[in-house]
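Student: The following block contains a protein sequence and its predicted model.
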Amino acid sequence: MKILHIITQKPNSTGSGIYMCGMIKGFEKIGHEQAVIAGIDVNDNVNCFSSDVSFYPVKYNCGELNFPVVGMSDSMPYESTRYRDLNVEMINRLKHQFKINIDRAKEDFKPDIIICHHLYLLTAFVREIVKDIKVMSVCHGTCLRQLNTIDLEKEYIISNIKKLDLIFALHKKQKNDIIKTFGVSDSKVVVIGSGYNDSVFYDKNYKIKNDKIRIVFAGKICKSKGLIPFIKAISRLIYRKDLIEVNFAGTGSDVESYNEIVKLASQSPFKMNFLGKLDQSDLAELFNKSHIFVLPSFYEGLPVVVLEALSCGLDVITTDIPGVREWIGSEINDSGKIEYVTLPSMHGEGIPNEEELPIFEKNLYNAMDSKIQYLLSNLEKRLFVDMSKKTWDGLAYRMNEVISMDEMCLI
């Protein structure tokens, strides 16, 4: 089968892009031929995929698209254009440039199906212009947040997303949100979960230096990731200053937010390092040399990084993001390797009510203090959890099974 993947943004810099790349690798092992249309900056390397994958890059910051790559979140790990700042002319130019590559891919690659990423503007446009090929899409969660927070092309998006042949949701709550938002039938939305790259992220059984507790965060450096209360909570911990070290892996495009977070971290009694964006192998090394991974985020789809951290042997503290507990499963949830912190209530998508942040900060503090106390008594006894069912290969096989069962799909 020939599968064409389409995403508006960069294919290897965010959770959704990494998710797509993981799908591609899994589908390669199944034997499918694949092509990709994705947005990149004019100065980015176009060698994003193996030679077996045809790549049709849409280049930003040049020609008609004389603005940075659009981002599904307002803060991206690279220079980006917010959807809320697009005007009608910019939208039309974006559609035109993607249509050129869609037409090329249809002519050259001749896909049997198209899988888009995000239930948003480009996916709606693909469904509008592609009538003769099945079009499916993966919801990553951030698209629903955009739809709920800004009015950009809202009716156009909803009307065309309704016409998709199939929608993949990350978890049951998201499926219900999709059905409610777009008015699609239950049978059109399939819960498929997530995955991770087990060839990169695995427990290397290093003999970690136990002279200090190493805590790590990986993701965008922005306020919606909960980093302000996270840093405040760590800074309140009552331990000697050289016992705790915190590493932040990632970048943020919101300079003001980034600088505020770095400044707050510089005032902590504990050492806090901002390492910038790490490639997957370097991040796996960092995980293997650390003790605790913390994801204090106010909003996520289904964060792959939690799976990556667990697979490297880390103990994990994460906010109780809808769908994560369900996807992780009772075996891992009951293992003692992962702890969930209750989220504050929100007055918008990923925007917490300020009056509840002190309680949230206290809960983060208690979770980290408890985990550190446990580790100090058990540093030589690193628990192992089986992550074999959570890989990208597993995700690809699940998706393939769903696609293959659809009688209208050409196989």
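Tutor: All right, it came through fine.

Student: From here on, just use CA atoms for contacts and neighbour counts.
Tutor: Noted.

Student: Assign a three-state SS to the closest residue to G394 other than its chain neighbours, would you?
Tutor: Nearest residue to G394, sequence neighbours excluded (Cα to Cα, 6 or more residues apart in numbering): G195, at 7.2 Å. At G195 the chain is in coil, as set by DSSP: H, G, I helix; E, B strand; the rest coil.

Student: how far away is the residue nearest to I231 when sequence neighbours are not counted from S297?
Tutor: Once flanking residues are discounted, I231 sits nearest to A265: 6.3 Å by Cα to Cα, 6+ apart. As defined by Cα to Cα, to the nearest Å, A265 lies at a distance of 17 Å from S297.

Student: Next, count neighbours for the residue nearest to G394.
Tutor: Per other Cα atoms under 10 Å, the neighbour tally for G195 reads 26.

Student: which residues in the stretch 51-200 of the chain form helices?
Tutor: Listed in chain order, the helices of the stretch 51-200 of the chain (DSSP state H, counting those that start in this stretch) span residues 88-108, 121-129, 142-149, 154-161, 172-182.

Student: Any chance of TSV for the ones you listed, columns mean neighbour count?
Tutor: Compiled in TSV, the helices of the stretch 51-200 of the chain are given as follows (neighbours: other Cα atoms under 10 Å):
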stretch	mean neighbour count
helix 88-108	15
helix 121-129	20
helix 142-149	18
helix 154-161	18
helix 172-182	17
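
Student: In addition, the following structure is provided for comparison:
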Amino acid sequence: MRILHLLSQRPDSTGSGTTLQAVLRESQKKGHENMVVAAIQEGPLPLFPGLSNLRTRFVTFGGGDLPFPIPGMSDVMPYPSMRFSDLTDRQLSSYNDVFRTAILESTERFRPDVIHSNHLWLLTSLARRTFPAIPTVATCHGTDLRQMRACPRFRKDVLSGCSRLDAVFALYSEQAEEIGQLYGIPAERISVIGAGYRNELFVPGKKQAVIPAIVYGGKLSRAKGVPWMLRAFASITDLPWTLLLAGGGTDPERAECIELAGKLGNRVTIAGPLRQEEFAAVLSGANLFILPSLYEGLPLVLPEALASGCFCLATDLPGVRDILGIAGDEWLRLIPCPPLQGTDTIVPGNESKFVINIASKLREVLTDLYAGPPSQESTSELRERLKNCTWDAVFQRMEKIYCALAGKTSR
């Protein structure tokens, strides 16, 4: 098959970029032909395995095609960005014109059997309206649902195309219901596909025996809960631990996180953004992975950490609970989510309680870790439970839908 992939963000950053890379890798293994239309900012081209063998068409922001930064699906991105809510009408018109030209040129050149877009948002809607005769599917990453609520001025444009998609890939069952309600898409066109991990890359290694090695991976931002997490660690001075922070972010939130981490001294390492191979190596030797987010879709990093033999500690969110159902509470413990206003802002007066809850759960897991690492049998059993979460399994579910829509037979 010939599959045209669309992404309005950089393809080498954030969860949607990781998903795109994984889908491309699995698609190429199956012998499909692929082309990518994606956003980049002025400067070096993105780097990820297999890019040189792909047909690509980049829309350049901050110079080149469009003078303004990439509008981010999250308010805090690991690269220069702006918020969709800050787009002027003139910028929005230019944004649509440039992306329409890019997908028109790509479709004429590549002649896809299927278009696979990312995010139920402006680019996906534009593609559906521009090519009503080409089967079009889209992956929901969760940030698109947040944008639908935060940016009501775009809803009409988004719904005009997204409501007519041939299929939508949801990350978990509760999200599938939310998509149906927000976009008016019939349930039979929404499939719970999940998200995956690279089982050949994320594998258990030798774990720390004396001082537990803890890892956080994600943007250094308030929406990810990082400031409250660091305050929780500051309260645990009587127990041994080390913490590695992997991920980027933008000021002032990143600066706040760096300042709080600095107060913890040499217990904390700030690693910055890591390539997947580097991150996998870190998780391989880690004892615990922590993700105190205030909002998530289905966090890809949790299956990666679990497959690496790490105990996990994460906020009690719908997508996280789906992973708990697979891993069990032996491996994944939940931090109570604080009351929120909007999607990812703690209701004033509840910050201290959130810090206390994180610290309490940390102490609980650290106590278990001091008893020793999990057995090889327990780790192997966990990886067996995670087998439907590999990218190979996830892509097989996608491929069946591609083939049904394009009238082809899967191999």
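Tutor: Cool, the structure landed. Worth saying up front: this structure is predicted, and the values here are computed from it rather than measured.

Student: what TM-score do we get after superposing?
Tutor: Remark: TM-score between the superposed chains equals 0.93 [TM-score structural alignment, normalised by the length of structure 1]; 403 aligned residues with a Cα RMSD of 1.8 Å.

Student: that older thread, closest one to S13 of structure 1 among the helices of the stretch 51-200 of structure 1?
Tutor: Within the helices of the stretch 51-200 of structure 1, the stretch nearest S13 of structure 1 is helix 142-149; the backing value is 14.9 Å (Cα to Cα).

Student: what's the mean distance for that closest one versus structure 2?
Tutor: Taken over the aligned residues, the distance from helix 142-149 of structure 1 to structure 2 averages 0.7 Å (mean Cα distance after the TM-score superposition for structure 1).

Student: got the angle for that helix vs helix 154-161?
Tutor: With axes from the mean of the first three to the mean of the last three Cα atoms, to 10 degrees defining the directions, helix 142-149 of structure 1 sits at 140 degrees from helix 154-161.

Student: Need the helices of the stretch 51-200 of structure 1 in JSON lines (columns: distance to G219 of structure 1).
Tutor: Conversion of these to JSON lines gives the following (distance: least, Cα to Cα, whole Å):
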{"stretch": "helix 88-108", "distance to G219 of structure 1": "27"}
{"stretch": "helix 121-129", "distance to G219 of structure 1": "24"}
{"stretch": "helix 142-149", "distance to G219 of structure 1": "14"}
{"stretch": "helix 154-161", "distance to G219 of structure 1": "28"}
{"stretch": "helix 172-182", "distance to G219 of structure 1": "21"}
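
Student: so which of those helices gets nearest V191 of structure 1?
Tutor: Distances from V191 of structure 1 to each of the helices of the stretch 51-200 of structure 1 were compared using Cα to Cα; the shortest belongs to helix 172-182, at 6.3 Å.

Student: what does the closest one contact?
Tutor: Outside of helix 172-182 of structure 1, the residues that reach it under the criterion Cα atoms under 8 Å, 6 or more residues apart in numbering are 141, 144, 158-159, 161-162, 169, 184-186, 189-191, 322-323.

Student: For PyMOL, write a command that selects the buried ones of those.
Tutor: Written as a PyMOL command, the selection of buried residues from the contacts of helix 172-182 of structure 1, which uses 16 or more other Cα atoms under 10 Å, is:
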select buried, resi 141+144+158+161+162+169+184+189+190+191+322+323
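
Student: Considering the contacts of helix 172-182 of structure 1, which is situated nearest to N205 of structure 1?
Tutor: Taking Cα to Cα as the measure, G323 is the one of the contacts of helix 172-182 of structure 1 closest to N205 of structure 1, at 29.6 Å.

Student: which one is that closest one nearest to, not counting chain neighbours?
Tutor: Of all residues not flanking G323 of structure 1 in the chain, H171 sits nearest, at 5.2 Å (Cα to Cα, 6+ apart).

Student: Now do the same for that neighbour: its match in structure 2.
Tutor: Under the alignment (TM-score structural alignment), H171 of structure 1 pairs with Y172 of structure 2.

Student: Roughly how far does that match sit from V301 of structure 2?
Tutor: Counting by Cα to Cα, the gap between Y172 of structure 2 and V301 of structure 2 amounts to 15 Å.

Student: same thing with S52 of structure 2?
Tutor: Counting by Cα to Cα, the separation of S52 of structure 2 from V301 of structure 2 is 26 Å.

Student: And K361 of structure 2, by the same measure?
Tutor: Applying Cα to Cα, one obtains 19 Å for the distance of K361 of structure 2 from V301 of structure 2.

Student: so the residue nearest to I231 of structure 1 touches M272, yeah?
Tutor: Yes: A265 of structure 1 is within contact range of M272, at 6.2 Å (criterion: Cα atoms under 8 Å).

Student: Pick out whichever of those two has more residues nearby.
Tutor: Each of A265 of structure 1 and M272 had its neighbours counted (other Cα under 10 Å), and the higher figure belongs to A265 (23 against 20).

Student: Just give me the match in structure 2 for the more buried one.
Tutor: Counting by TM-score structural alignment, A265 of structure 1 lines up with A261 in structure 2.

Student: what about its match, which SS state?
Tutor: If you use three-state DSSP, then A261 of structure 2 falls in the helix class.

Student: What does L369 of structure 2 correspond to in structure 1?
Tutor: Under the alignment by TM-score structural alignment, L369 of structure 2 pairs with L375 in structure 1.

Student: helix, strand or coil for its match?
Tutor: Applying three-state DSSP: L375 of structure 1 is helix.

Student: And for F248 of structure 1?
Tutor: With three-state DSSP as the criterion, F248 of structure 1 was assigned strand.

Student: Enumerate every residue touching the counterpart of it in structure 2.
Tutor: Matched by TM-score structural alignment, F248 of structure 1 corresponds to L245 in structure 2. Applying Cα under 8 Å, 6+ apart, we find L245 of structure 2 in contact with 215-217, 268-272.

Student: Which ones among those lie within strands?
Tutor: Among the contacts of L245 of structure 2, the ones falling in strands (DSSP state E) are 215-217, 268-272.

Student: between the contacts of L245 of structure 2, which has the most around it?
Tutor: With neighbours taken as other Cα under 10 Å, the top of the contacts of L245 of structure 2 is V215, carrying 25 neighbours.

Student: give me every residue that touches that residue.
Tutor: 243-246, 282-283, 286, 288-290.

Student: And it, how close does it get to L313 of structure 2?
Tutor: To L313 of structure 2, V215 of structure 2 is 10 Å away according to Cα to Cα.

Student: Please enumerate the shared neighbours of the two.
Tutor: The contact lists of V215 of structure 2 and L313 share 288-290, where a contact means Cα under 8 Å, 6+ apart.

Student: Thanks a lot, see you next time.
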